[in-house]
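A.B. asks: Sequence and predicted structure below; questions after.
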Amino acid sequence: MRFIDLEELKPSIQHLIPALEATQAAVVAETDPVKRAALINGNRAQWVALRTAFEAYSHGKCWYVECKNPGTDDDIDHFRPKLGVKEEPTHPGYFWFAFDWTNLRLSCHRANRPRVNPEGAGTGGKAGHFPLVVPTARAFNPANGKGQEVPALLDPTNPYDVAMLTFQQNGEVDLSPEFKGQAMPEAKLAASRLILHLDWPAFRDARVVLYNKIQRTVDRGVREAPNDFSGNVAPTEAFYDAVRDLKNAMKAEEEYSAAARVYVESFKHIWWVRDVVLRVVA
């Protein structure tokens, strides 16, 4: 998961916002729940129209897990669900955010759609889920806005949430060390691991492959690296290739680039990884 800066994204969708705001006003003004739901569903094309810009910003990657899905159209997920909340059956859904573009996230099918984890980890998929760290803080109407809600799902548009997440060598997600043992981050990780399918086998296995590739690249660099910065021995082209390959693995456009950064940093005890690779990465 990389930080998605909505302020950076906004200029590319600016021309679509007036129509979204107009529809949002109509939705909030409609007091009949059935008519309101029909109005929301009937204007689905307005949020789908954001997909191209969302994909361009994240280089075609799911905002939740950083995978690419070139053979399918990613979903536009309503972070706060628009027509109901799984955790609160009496909730009408956050209809007052149905056309708020800042409530929308680009999601792959696996992170968004209900599926049973084949390894017995439970049924996940974002869909209509929106658990809270404190369930009693839930907002129920437009006057409440977001109230005092603290979502229990990690949000890629929240830099604090993105900072919480790290990755193990076995491909599983984990909390960054500085957040370990804190109730709120622990709750967020547990909920996100299940509901967003962060440890779905295909995602986990891809991160393992990535770690092994980075380890082999580091080994290649170690064989070719000079002993220090003295300049007495000129670095070989093979060494520069290793540096370049590690740097490229962490580029924003690469799949699982946040995991790549964590994996490269795990080798920072090696002088050239610490003093060269991690200094030239964007």
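C.D. replies: Sure thing, it's come through.
A.B. asks: going forward, measure contacts between C-alpha atoms and count neighbours the same way
C.D. replies: Will do.
A.B. asks: what's next to the one helix or strand Phe54 maps to, contact-wise?
C.D. replies: For Phe54, the element it lies in under DSSP states H and E is helix 51-57. For helix 51-57, the external contacting residues (Cα atoms under 8 Å, 6 or more residues apart in numbering) are 9, 12-13, 60-61, 74, 76, 106.
A.B. asks: Pipe those residues into JSON lines and attach distance to Lys188, neighbour count and secondary structure per row.
C.D. replies: Formatted as JSON lines, the entries for these read as follows, by distance: Cα to Cα, whole Å; neighbours: other Cα atoms under 10 Å; DSSP: H, G, I helix; E, B strand; the rest coil:
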{"residue": "Leu9", "distance to Lys188": "25", "neighbour count": "15", "secondary structure": "helix"}
{"residue": "Ser12", "distance to Lys188": "30", "neighbour count": "14", "secondary structure": "helix"}
{"residue": "Ile13", "distance to Lys188": "30", "neighbour count": "15", "secondary structure": "coil"}
{"residue": "Gly60", "distance to Lys188": "25", "neighbour count": "24", "secondary structure": "coil"}
{"residue": "Lys61", "distance to Lys188": "22", "neighbour count": "27", "secondary structure": "strand"}
{"residue": "Asp74", "distance to Lys188": "24", "neighbour count": "24", "secondary structure": "coil"}
{"residue": "Ile76", "distance to Lys188": "21", "neighbour count": "22", "secondary structure": "strand"}
{"residue": "Leu106", "distance to Lys188": "19", "neighbour count": "28", "secondary structure": "strand"}
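A.B. asks: adding another structure so you can compare the two:
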Amino acid sequence: MRYVDRSTRPAPESLSAADGGGLKEYAKAKAYYAKVPPHKKAYPFKAYKADDVALALRNLFHGKCAYCELRYEGGQPMDVEHYRPKGGIQERDDHRGYWWLAADWNNLLPSCIDCNRRRGQISADAVMTLAQLEAAFASIGDTEPGGKQDAFPTLDGVWADPEIDPNTIESPALIDPTRTDPKNHLHWPQADVSVVLPVVDLLGSECPRATASILIYALNRIGLVQSRLEIRQSFDAQIRLIREVATAAMELVDPRREIFMKIAEDGILSLRRQTGIEHAFSAMLSARLEAFEAEFSTLLEAELI
């Protein structure tokens, strides 16, 4: 998960225009939920499915899932996901969902089906070996519910009532990468398995927002970890080569030293390009590169002493 600045894309016209489907649907939904006795089913929302909404989300997130950074365009459908669920909340039977935000641009995110739709998932953990990961991937194993669907836990058990701005009273447990920088909550360990973990504070406590997000979005589901691992292994191979070139350069005293160091520096520039926001799993790769650049700087400083 990586921070994305939503202000770089205006709200799609179908949601923002006075005569657009979004505002028309909002008026109809308001009347629907005001009926006494209340309807038993949620309003059949459709405005958020407009083509210009899907395109705007695609362009904002570069064709990636907002939660796991998987490039969904390669082979699976994209769900236009409601960060705050539109038709009900899993944690509260008496809450009818954030129906007034069903066509709100700021409440919509692009999601792959595995992050959004709840089903049984097998998850990896930080201590699994590559062999164990392969075995888990190949087995049906013990599954646990994964996928957001209508889940929306809060840190203090408070949810907004209809047509109140929830941002003024709620403390969401789930991370929205357009509102919060996930880098402040999620940690990518330098382990063999590409799992993501909660940041731990000085007292040893896990970030509760990270813990909830990893669990509910199923960010360590086996198939996703496997996909991340394949990309990370290629990235790490490039890091090893750059490290070897730089180390060899340190042992030279002739003009070849400058040539070798230039090759290493060009290699780092190439790695930086691969961590761009348009690339799959860029948050994970950025963490890997940040650690290596710190190592590379230490190597150069040691050489200058």
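C.D. replies: Sure, I can see it. Quick caveat, the model's predicted, so the values are computed rather than measured.
A.B. asks: returning to that earlier point: going by distance to Glu21 of the first structure, which of the contacts of helix 51-57 of the first structure wins?
C.D. replies: Nearest to Glu21 of the first structure out of these is Ile13 (Cα to Cα; 12.6 Å).
A.B. asks: Can you give me the stretch of the second structure that the helix holding Phe54 of the first structure aligns onto?
C.D. replies: Mapping helix 51-57 of the first structure onto the second structure (TM-score structural alignment) gives residues 54-60.
A.B. asks: Next, the buried residues of the matching stretch.
C.D. replies: 54, 56-58, 60 (16 or more other Cα atoms under 10 Å).
A.B. asks: wait, which of those is closest to Glu230 of the second structure?
C.D. replies: Looking across those and measuring by Cα to Cα, the closest to Glu230 of the second structure is Arg58, at 23.9 Å.
A.B. asks: any idea which of the contacts of helix 51-57 of the first structure is closest to Lys247 of the first structure?
C.D. replies: Lys61 (18.8 Å).
A.B. asks: Strands along the stretch 1-150 of the first structure, start to end?
C.D. replies: Here the stretch 1-150 of the first structure has its strands, by DSSP state E, counting those that start in this stretch, at 75-78, 104-107, 115-116, 123-124.
A.B. asks: again, but for the stretch 151-300 of the second structure
C.D. replies: Counting by DSSP E, counting those that start in this stretch, the strands of the stretch 151-300 of the second structure are 186-187, 197-198.
A.B. asks: how far apart are the first one and its match in the first structure?
C.D. replies: Its matched residues in the first structure lie on average 1.8 Å from strand 186-187 of the second structure after superposition (mean Cα distance after the TM-score superposition for the first structure).
A.B. asks: Identify the residues contacting Glu186 of the first structure.
C.D. replies: Glu186 of the first structure neighbours (Cα under 8 Å, 6+ apart): 175, 179-180.
A.B. asks: max-length helix in the second structure?
C.D. replies: Criterion DSSP state H: the longest helix present in the second structure is helix 222-250.
A.B. asks: Can you give me the neighbour number for Gly88 of the second structure?
C.D. replies: Residues near Gly88 of the second structure, counting by other Cα atoms under 10 Å, number 21.
A.B. asks: Look up the closest residue to the aligned residue in the first structure for it, ignoring the ones flanking it.
C.D. replies: Matched across to the first structure, Gly88 of the second structure falls on Gly84, judged by TM-score structural alignment. Leaving aside its chain neighbours, Gly84 of the first structure sits nearest to Gly93 (3.7 Å; criterion: Cα to Cα, 6 or more residues apart in numbering).
A.B. asks: Arg256 of the second structure now?
C.D. replies: Ala249 (7.5 Å).
A.B. asks: Quick check: that neighbour touching Met261?
C.D. replies: Yes: between Ala249 of the second structure and Met261 a contact is recorded at 6.1 Å, counting by Cα atoms under 8 Å.
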